[in-house]
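**Q** pasting the sequence and the predicted model now:
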Amino acid sequence: MTLPLGFTSSDAGALPLDLIGRADFAAWRDALPAPTAAWVQAHGFDGSPGSSVLLPGPDGQLMGAAVGIGDPLDPYSYGHAPFALPARTWRTSGRHEPGVRDALRLGWGLGSYRFDRYKSTPRAPAQLLVDNADDEVFAVLAASVRVRDLVNTPTEHMGPAELEQIAREIAQRHGARIEVTTGEELLAQNFPAIHAVGRASHRAPRLIALEWGDAAHPHVALVGKGVCFDTGGLDLKPADGMRWMKKDMGGAAHAIALAELIMARKLPLRITLLVPAVENAVGPDAFRPGEVIATRQGISVEIDNTDAEGRVILCDALTYAGERKPALLLDFATLTGAARIALGPDLPALYSNQDTLAQDWLDAGIVQRDPVWRMPLWRPYLRYLTSHIADIANGGPSKMAGSVTAALYLERFVPADQAWAHLDVYSWNDADRPGRPAGGEAQGLRAVYAMLKSRAAR
């Protein structure tokens, strides 16, 4: 395995790097030579999270450095280091427990990331010396980078066909089976809701279905919302609301990256990956407010708002997943602005019809420092999706509980006895922060992978 950006296995010219928390600072400073300690004091370094200091030798040459960290098991504690330090090789001082080592490597890799497809970066990140590349943490890092790259790529180069091509490349690499249903064939194969949302675009809608694994292993179905661009349809978004809608396939990016990670690590699972990939475009054949559309499950849906399209394509994919009777059904979607209003951009909203499944995901999020927050499937709120001419509406006039009602809509298309969880994820950083450059972001991915790994082991 090739080392990712920000890492090297060559120790030529490597300088020592100390990882210092506030609790360790005094002891570390007191062990320094007096001139170096005075230098540290002059620069105001005290081990605060996100800080750094370069250490000079007696001849004025660079002797080493220290970075201030917070929680040593949080990867983002180290995210500032690759660009806070000079672009050369660094080796950490002392030995670290595996959890700290893994957090350091993951955080260093996340902090080294820059999306450079269209614009070169001003400088390379500092390199961390590592002894090998055959490490699960690098596979997790690759999955996180996969999400970022997919979400950051403009729709011009990341439409439904491009998502399909990436899925095909992943399937070929890992020996998976793939089948794609495209355009009018969606109607012939009974995926009418996916077709309805995507039919107005010159880029044909499709359902990407990938299968991998041994039939004897537990079956997990992964579904990701693949709206490659969302204009809002005839309920057109305003300009500021449409500006970043290339990221509306963030759920698909998470599902694809998770499937790829499971295959790369050869977890003893059988997976089905389903990505309904569409553009919600404006055109002569765009679906309209007030229309009643058919779904695979036979539930009729009145379109209250064409900008609530993600749940419409997901309902066919969830029905198809449920027909396969998996042990677990997980879906990922940039589904509602209401989830962001409730929980902000960093905390994905988790819904589940099974307490054990939800708790496993929550617990894994705490351990992995990749938190999610459980929200209630408060079924009385289905009244907000009442239609007088169809079985259900995809929205309604009330602005109450928007994230909850979206999850309740999805639940209607999940078999009652099916263990299911839905993650309403932002998939985005609004501004640069250490380890979190502005743009696409993987959220809840490390947690769900750790949960699935633990369940597979059991």
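**A** That came in fine, so what should we check first?
**Q** C-alpha from now on. contacts and neighbour counts both.
**A** Fine.
**Q** which residue ranges form the helices in the stretch 351-458 of the chain?
**A** Counting by DSSP state H, counting those that start in this stretch, one finds helices in the stretch 351-458 of the chain at the ranges 355-368, 402-411, 445-457.
**Q** list the buried residues in the longest strand seen in the chain.
**A** Using DSSP state E, we find that the single longest strand of the chain is strand 270-280. For strand 270-280, a neighbour-count test (16 or more other C-alpha atoms under 10 Å) marks 270-280 as buried.
**Q** closest to Tyr449 among these?
**A** Ile271 (12.8 Å; C-alpha to C-alpha).
**Q** just give the closest residue to the closest one, not the sequence neighbours.
**A** Excluding the flanking residues, the one nearest Ile271 by C-alpha to C-alpha, 6 or more residues apart in numbering is Val220, at 4.9 Å.
**Q** ok, and the closest non-adjacent residue to Ser352?
**A** Using C-alpha to C-alpha, 6+ apart, the closest residue to Ser352 is Ala421 (4.2 Å).
**Q** ok, second structure coming up, stack it against the first:
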Amino acid sequence: MTYARHSNLVSASDQARPIWKVEGDAALPQAHAAWAKSNGFKGKAGQLLVVPDAHGEVAGAYLGTGKVFDPVSLRSLAARLPQGDWKLVGTASDTEAELAAVAFGLGGYVFDRYKPSKEKPQARLVVDDSVDLEAVHRIVAACALTREMVDTPAQDMGPLQLETIGREIAEENGASFSVITGDDLLEQNYPAVHAVGRAATPARAPRVIEIGWNLDKTDWPLVALVGKGVVFDTGGLDLKGAAGMRNMKKDMGGAAHALSLGRLVMQAGLKLRLVVLVAAVENAVSGDAFRPGDILSTRKGLTIEIGNTDAEGRLILSDILTRAGELEPDLTVDFATLTGAARIALGPELPPLYTTDDDLAQGVAASAKAVSDPLWRMPLWDGYGAALDSEIADVRNDSAAWAQAGSVTAALFLQKFAPQSGSWAHMDVFAWNPRNRPGYAEGGEAQTLRAWFHYLQQSFANRAAR
């Protein structure tokens, strides 16, 4: 992987043109007022007006802010401004300048692995001196890595490729790395991961990837990042229809988030211990595929009745959440493209957060707001727990008798396997932009990664272990 080739942020330029913020119907300089009127520019939020100088060259641009300036609006400018260097004028604070730089960087993402871009060179933003440009680059690169992994088709993003990326991240940051593959999963007690992935070809055998960092710092808090890595989901024997299968290359989005966030934490040198756990499988169809009605064993010892082979993500997570619990972390966060029900509840742009820890929920929500990386807490309501009851096993993997609350019941399933130490949070991310618009290319998206990094950096690192 390239880890974000397309940097559109620079520290200095002699040719930078200004981006002036305009609040609502604020008056413009006389030289530009008539031009603005003829182009219908009224300072509405997100409106952009490029203005010429006396020679017809680009002199600068006005950005409408509405009543309140949102730094995230610069994400769209990366695609809308003419090529060349630009500088935002009049940022109110260092935080605002940093958010604007991150947003502009995110807007410059291009996935051109299979179709090299023939577009004109991108606009670049000259970052304010008060901003730590290296820190911004790391954040933008982490999001780009997530998106590039999700965008890459399953033919080139299989379990082995996830392993390779994890190994590279570990080696770059002096972390430990281990992987358990194929039938060794049974010997090492990851039976659910093996069952889901065993139908794939030997070259795409299932595996559990584990990265450990700073583990000798026993007085620092331990954070476990857990990722669902289903590199392609056919639905198994409960086969998806063509429309449902079309974008299932993105079903490893949880693993992409866990690996990228782990990489960012290590690069930033946060004072905490870190474990990243990824279960990488392909939910394929063959004579060896697990079946509806099968009873699967798990690392925790609980048995699972398979009601639907297309509810496979929670199965592999059950084993690696159990593994996380064996390490007694202070915080566990799992990322998974788990349910369509989450999209029905909150749409594609607002991932649900599940946790029983009110302080954690409030802290992460505050971080999400601070960096404009939204999430929404959903109820982990015990009243729906009966949906997972089975007559012949400890739990079932679907809630077929319950036509609603699918995201909640999936979270309740994971809760049965979540670590008992510290706090646990589940993110049901979509990891995808379903429509193309300036700054938001259709395809892979990093969701809540920046929010969680901000929380770990501001509220969790340096805490005494519980």
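**A** Ah, there it is. It should be emphasised that the depicted structure is a prediction, and the values quoted were computed from it without experimental measurement.
**Q** TM-score of the superposed pair?
**A** After superposition, the two chains reach a TM-score (TM-score structural alignment, normalised by the length of the first structure) of 0.95; 452 aligned residues with a C-alpha RMSD of 1.9 Å.
**Q** picking up where we left off before, out of the helices of the stretch 351-458 of the first structure, deepest packed?
**A** Compared across these, helix 402-411 shows the largest average neighbour count, a mean of 23 (mean count of other C-alpha atoms under 10 Å).
**Q** can you tell me what Arg88 of the first structure aligns to in the second structure?
**A** In the second structure, the residue paired with Arg88 of the first structure according to TM-score structural alignment is Gly84.
**Q** give me every residue that touches the counterpart of Leu408 of the first structure in the second structure.
**A** With TM-score structural alignment as the criterion, the equivalent of Leu408 of the first structure in the second structure is Leu412. The contact partners of Leu412 of the second structure, by C-alpha atoms under 8 Å, 6 or more residues apart in numbering, come to 380-382, 385.
**Q** with adjacent residues omitted, what lies nearest to Gln457 of the second structure?
**A** That would be Leu270: by C-alpha to C-alpha, 6+ apart, it lies 6.6 Å from Gln457 of the second structure.
**Q** following the longest helix anywhere in the first structure, which helix or strand shows up next?
**A** The residue-count maximum for a helix in the first structure (DSSP state H) belongs to helix 136-152. Heading C-terminal from helix 136-152 of the first structure, the first helix or strand you meet, by DSSP states H and E, is helix 160-174.
**Q** burial count for the residue nearest to Gln457 of the second structure?
**A** 18 (other C-alpha atoms under 10 Å).
**Q** on the three-state scheme, it is what?
**A** Assigned by DSSP: H, G, I helix; E, B strand; the rest coil, the conformation of Leu270 of the second structure is coil.
**Q** that one -> the first structure?
**A** Using TM-score structural alignment, Leu270 of the second structure pairs with Leu267 in the first structure.
**Q** what of Ala387 of the second structure?
**A** In the first structure, Ala387 of the second structure lands on Tyr384 (TM-score structural alignment).
**Q** what residues are up against that match?
**A** 395-398, 405.
**Q** nearest to Gly57 of the first structure, of those?
**A** Once C-alpha to C-alpha is applied, the member of these that ends up nearest Gly57 of the first structure is Thr405, at 61.8 Å.
**Q** so who does the closest one touch?
**A** Thr405 of the first structure neighbours (C-alpha under 8 Å, 6+ apart): 381-382, 384-385.
**Q** ditto for Pro125 of the first structure
**A** Counted by C-alpha under 8 Å, 6+ apart, Pro125 of the first structure has contacts 5-6, 82-83, 86-88, 112.
**Q** again with Gly395 of the first structure
**A** Counted by C-alpha under 8 Å, 6+ apart, Gly395 of the first structure has contacts 303-305, 308, 384-385, 406.
**Q** hmm, back to that, using a markdown table, lay out the helices of the stretch 351-458 of the first structure together with distance to Phe332 of the first structure.
**A** Shown next, in a markdown table, are the helices of the stretch 351-458 of the first structure (distance: least, C-alpha to C-alpha, whole Å):
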| stretch | distance to Phe332 of the first structure |
| --- | --- |
| helix 355-368 | 13 |
| helix 402-411 | 11 |
| helix 445-457 | 10 |
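**Q** figure out which of these is closest to Gly290 of the first structure.
**A** helix 402-411 (17.2 Å).
**Q** could you tell me how far the closest one lies from the centre of the chain?
**A** Computed by C-alpha atoms, centre = their mean, to the nearest Å, the chain-centroid distance of helix 402-411 of the first structure equals 20 Å.
**Q** ok, average deviation of it from the second structure?
**A** Once fitted to the second structure, helix 402-411 of the first structure is off its aligned match by 0.6 Å on average (mean C-alpha distance after the TM-score superposition for the first structure).
**Q** thinking again about what came up before, ok, for the match of Arg88 of the first structure, nearest residue in space, not its chain neighbours?
**A** Counting by C-alpha to C-alpha, 6+ apart, the residue nearest Gly84 of the second structure is Ala123, at 4.9 Å.
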